[in-house]
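>>> Kindly generate the corresponding structure for this input.
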Amino acid sequence: MKTGAETLSGPRIPAFNERSLLGSLAAIREDRLAFLLAVARQTGDIGSFRVGPVPMLLLNSSELVHAALVEHANDFDKGFIMRRAFRPVLGEGLFSSEGELHRRQRKIMAPAFQPRHIVNYAQTMVEYSERAQQTWRDGATLDVSREMMAVTMSIVGNVLFQTDVLAETDELGGALSLSLAYINYILSSFFPLPLNWPTERNKQTRQALDLLNRRMQKMIDERRASGENGDDFLSILLRARDEDGARMSDQQIKDEALTLFVAGHETTAAALTWTWFLLAQHPDIYQRLQHEVDTVLQGRSPTYADLSQLPYTLQVLKESMRLYPPSIALIRVALRPVKLGPYHLRKGQTIMIVPYTIQRRPDYFPNPEQFDPDHFQAENEAGLPRFAYLPFGAGPRICIGNHFALMEGHLLLATLAQRVSFTLLPGQQIIPDTDKTITIRPKYGLHMQIKRRGRSI
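Okay, here's the model as predicted:
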């Protein structure tokens, strides 16, 4: 059954061909990314589809993204479903909060994320990546997805809290995975059971959240007791005051810290995992990357000052995030009637922006399915429409840690590419998974063989 999406006036929005009374629910559950790509290719710049009885609009042009996320940012919020999914885990942190609270918190926290400040964390990022690779035996087989998660979690633990969580990555990682799986359960269920119901899933989720909150509170208490005036993000949050001189409550600090902890390692780990996967499939690009790193670094660890001399390394990272963007989708709900381009939307209309689809438009990226870091060669990148590439979102809610994440990914890629080579083990099913996490990860992990490198120029 094919239905159109009527707007208040203006052109009719193309409708995706749906034959089920439940709309596209089955297709979404089977392969979310493939379905969304099919909608984009069939409907163009904007298309409607249904998830059960819920109508959705997919925006798939840079102009419409700009209209929704920038021009009319205040005409949308994240909506009830997103709040229901994320607030039990992230509370009222930057990702979940809305309106005046979000503006206040972002203003307080923004100075800590300026490039001039995050430069101070470059050495820590390199030290932890060097430490991690030193434990990898030549010829060993590793789940690279798991290893990237461990090293980025350790880095974030240090720069956020000045604590070494390397020994706790299994425990913390397990708690985070359960918490993120709960978010995806809520997002993919019409009638999710409340968290206080005594199901096994809810019991495990509550235990995971309790562990995370206890760790956050312990770090807050220890920092206050020490009287230290550190440069980590937790210290900054504890010192922060708004324009009226008010400090954040412990609960708000925990919410912000947990949000930063989750987002600060999850996205970079996913980006690096897919980067190694793509490099292993394209040895010519891998060789070009390693030649750049070897030539510039001459066997030493990279520094922040080296990054400007490693442009191709950054191109590789950006291209990986084009094909496998960390964020699955940006969802917004219209607070009032709003016009996006020529299209008039009703109050309550849900829109979805999917980097995975918009970053595969052939008019934005020639040969869009091809892994080609030259898409981000300086001249090519300068010619892109402004919102054709949005791995960190856009507008006033753009990821506050985008500079941090790019610097971290750039440094880790350079460090590890110089020390080891990854070879993809044959016979694996490498399937992008969006069911259990808020990022795109390989469903069954990514198993690769390690070959330690000597210095070669």
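>>> drop to CA atoms for contacts and neighbour counts, all remaining ones
Will do.
>>> now do the same end-to-end measure for stretch 129-140.
Using CA to CA, to the nearest Å, one end of stretch 129-140 lies 17 Å from the other.
>>> I meant stretch 341-360, not that one.
Counting by CA to CA, you get 21 Å between the two ends of stretch 341-360.
>>> Likewise for stretch 377-393?
Using CA to CA, the end-to-end distance of stretch 377-393 comes out at 21 Å.
>>> cool, stretch 418-438 as well?
Stretch 418-438 has an end-to-end distance of 30 Å (CA to CA).
>>> how far does that stretch sit from the chain's center?
Offset of stretch 418-438 from its chain centre (CA atoms, centre = their mean, to the nearest Å): 17 Å.
>>> List the buried residues for it?
Under the neighbour-count criterion of 16 or more other CA atoms under 10 Å, stretch 418-438 has 418-424, 432-438 buried.
>>> Tell me which residues are up against it.
The contact list for stretch 418-438, computed with CA atoms under 8 Å, 6 or more residues apart in numbering, reads 32-33, 133, 177, 180-185, 276-277, 280-281, 290, 293-294, 299, 327-328, 440-455.
>>> buried subset of those?
Those of these that meet the buried threshold are 32-33, 133, 177, 180-185, 276-277, 280, 290, 293-294, 299, 327-328, 440-442, 445-452, by 16+ other CA under 10 Å.
>>> run this one through as well so I can compare:
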Amino acid sequence: MAGWLLFCQDLRQGFSHLHQQSDPTDCPIVLPFGSPWLILLEDDHWKFVRSVLSPAFSSGKMRAMVPMIHSCLNRLNENLSAYSKSGNSFEAKSVMGGSYHGIFFPFALPLLEAVGLTVDSKEVTDFFVTMLKETIAERRKQPSPRKDLLQLILDSSVDDLKETLVDKDVDADALKLDKLDRNNKLTDTEVIAQTLLFLIAGFETTSAALAFLAYNLAVYPECQEKLIREIDSTLNGTTPTYENVMTLPYLDMCLSETQRLYPAIRGMTRAAREPVTINGVHIPAQATVLFLGYALQHDETYWPDPEKFDPERWSPEQKAARNPYVFFPFGVGPRNCVGMRLAQMEAKMAAVAMLQKFRFIRAPETEVPLTLKKGPFVQAEYGVWLRVQPRD
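Prediction:
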């Protein structure tokens, strides 16, 4: 997520240290996949962590991240400008973010390549955990004035949720927050677990959504022109902000249609705490139910001509006539994605910033339709290859 940008400035010295470190065992770190990630927690532990994290994603906190997002978008447009001048094709997902690096970690990839490490290597994960531990310790003593995502998480507490209830789908009374102890704060282990989760999930999904959006606009240029007209007439050349990108209905329609066609994952699971019967189907206690969102979002019962990119599906009239539970790219209910609104804001701001300067067009390598990889994640088998043209 873009809120990490300024926190990442704390990591520059650490990468230099990593380059000099000859023996990884000098800094032994246990990979925290068994630690308390929000998506893996249950019952009261989940309720506590979710309630503490929720205020970090309030509208006010997201507004505080806008200057950091602008820095990311400037670099993104610099990269697109280089491709525009050269006329070369580019793989959209890698340019717009990719795993762990790109516009949100603009300095990380070349440094990792310089020391011969890949983004999924254990040394890199150990490095991030070490730096998080050190940074958390420093900020516990002296909070940072920079409102990056880490600082917002450290600042958040259950009391913030009680006062603001920014996350409308989480009921404070139902969570029995008064019974939760530990001074209403997350432990360091919980903070590290959530920040690594956001690092892995947030960057990958946002960059993929932007790549697929750019692809759809290139393949359907009439939709791209309509979106450009909306952006120009509403923003009149001004910089995208939290407020003005939310006033662009056709942008929201294009993004929703992109997430319908290419959700981040094909499905999600939920476990039944108690036996229940729904529409004549009995689900026993402890049974795991798989919801195939990708299948529902491509079912012609609900979506005529389902493989076509058609933003008009998201007009108020069509939305009102459709079952709302056949579209859930961020999950649904109390356990939906806690960072959903931040991810949407980032994607919208990035789309506006790019389309104010460029048009996406097909490249010789552009595959239509895209071949998707097999597996739980929705990814292009051969990449999303595009070109850009300057608007002026």
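>>> ok, back up a step: which of the buried residues of stretch 418-438 of the first structure lies closest to residue 319 of the first structure?
Nearest to residue 319 of the first structure among those is residue 432, at 16.4 Å by CA to CA.
>>> what ranges do the strands span in the first structure?
For the first structure, strands defined by DSSP state E occupy the ranges 46-51, 54-59, 76-77, 141-143, 330-334, 338-340, 343-345, 350-353, 420-424, 432-433, 441-442, 447-452.
>>> What residues in the second structure pair up with the last one?
Read that as strand 447-452 of the first structure. Counting by TM-score structural alignment, strand 447-452 of the first structure pairs with residues 385-390 of the second structure.
>>> quick one: that stretch to the first structure mean distance?
On superposition with the first structure, the average gap between stretch 385-390 of the second structure and its aligned counterparts reaches 1.9 Å (mean CA distance after the TM-score superposition for the first structure).
>>> tilt between the biggest helix by length in the second structure and strand 385-390?
In the second structure, assigned by DSSP state H, the helix with the most residues is helix 188-219. For helix 188-219 of the second structure against strand 385-390, the angle by axes from the mean of the first three to the mean of the last three CA atoms, to 10 degrees is 70 degrees.
>>> Give the aligned range of helix 188-219 of the second structure in the first structure.
Residue span in the first structure matched to helix 188-219 of the second structure, by TM-score structural alignment: 250-281.
>>> The matching stretch vs the second structure, average distance?
Mean deviation of stretch 250-281 of the first structure relative to the second structure after superposition (mean CA distance after the TM-score superposition for the first structure): 1.2 Å.
>>> quick one, helices of the stretch 101-250 of the first structure?
For the stretch 101-250 of the first structure, the helices defined by DSSP state H, counting those that start in this stretch cover 115-118, 122-134, 144-161, 169-187, 200-226, 233-239, 250-281.
>>> Tell me the buried residues in the fifth one?
For helix 200-226 of the first structure, the buried set under the neighbour-count rule, 16+ other CA under 10 Å, comprises 202, 205-206, 208-209, 211-213, 216-217, 219-220, 223.
>>> In a markdown table: those, plus distance to residue 311 of the first structure.
Output for those, formatted as a markdown table (distance: CA to CA, whole Å):
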| residue | distance to residue 311 of the first structure |
| --- | --- |
| 202 | 46 |
| 205 | 42 |
| 206 | 44 |
| 208 | 40 |
| 209 | 40 |
| 211 | 41 |
| 212 | 38 |
| 213 | 40 |
| 216 | 37 |
| 217 | 40 |
| 219 | 38 |
| 220 | 39 |
| 223 | 39 |
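>>> rewinding a little: dump the helices of the stretch 101-250 of the first structure into TSV; add distance to residue 337 of the first structure as well.
Shown next, in TSV, are the helices of the stretch 101-250 of the first structure (distance: least, CA to CA, whole Å):
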stretch	distance to residue 337 of the first structure
helix 115-118	38
helix 122-134	45
helix 144-161	40
helix 169-187	25
helix 200-226	37
helix 233-239	37
helix 250-281	31
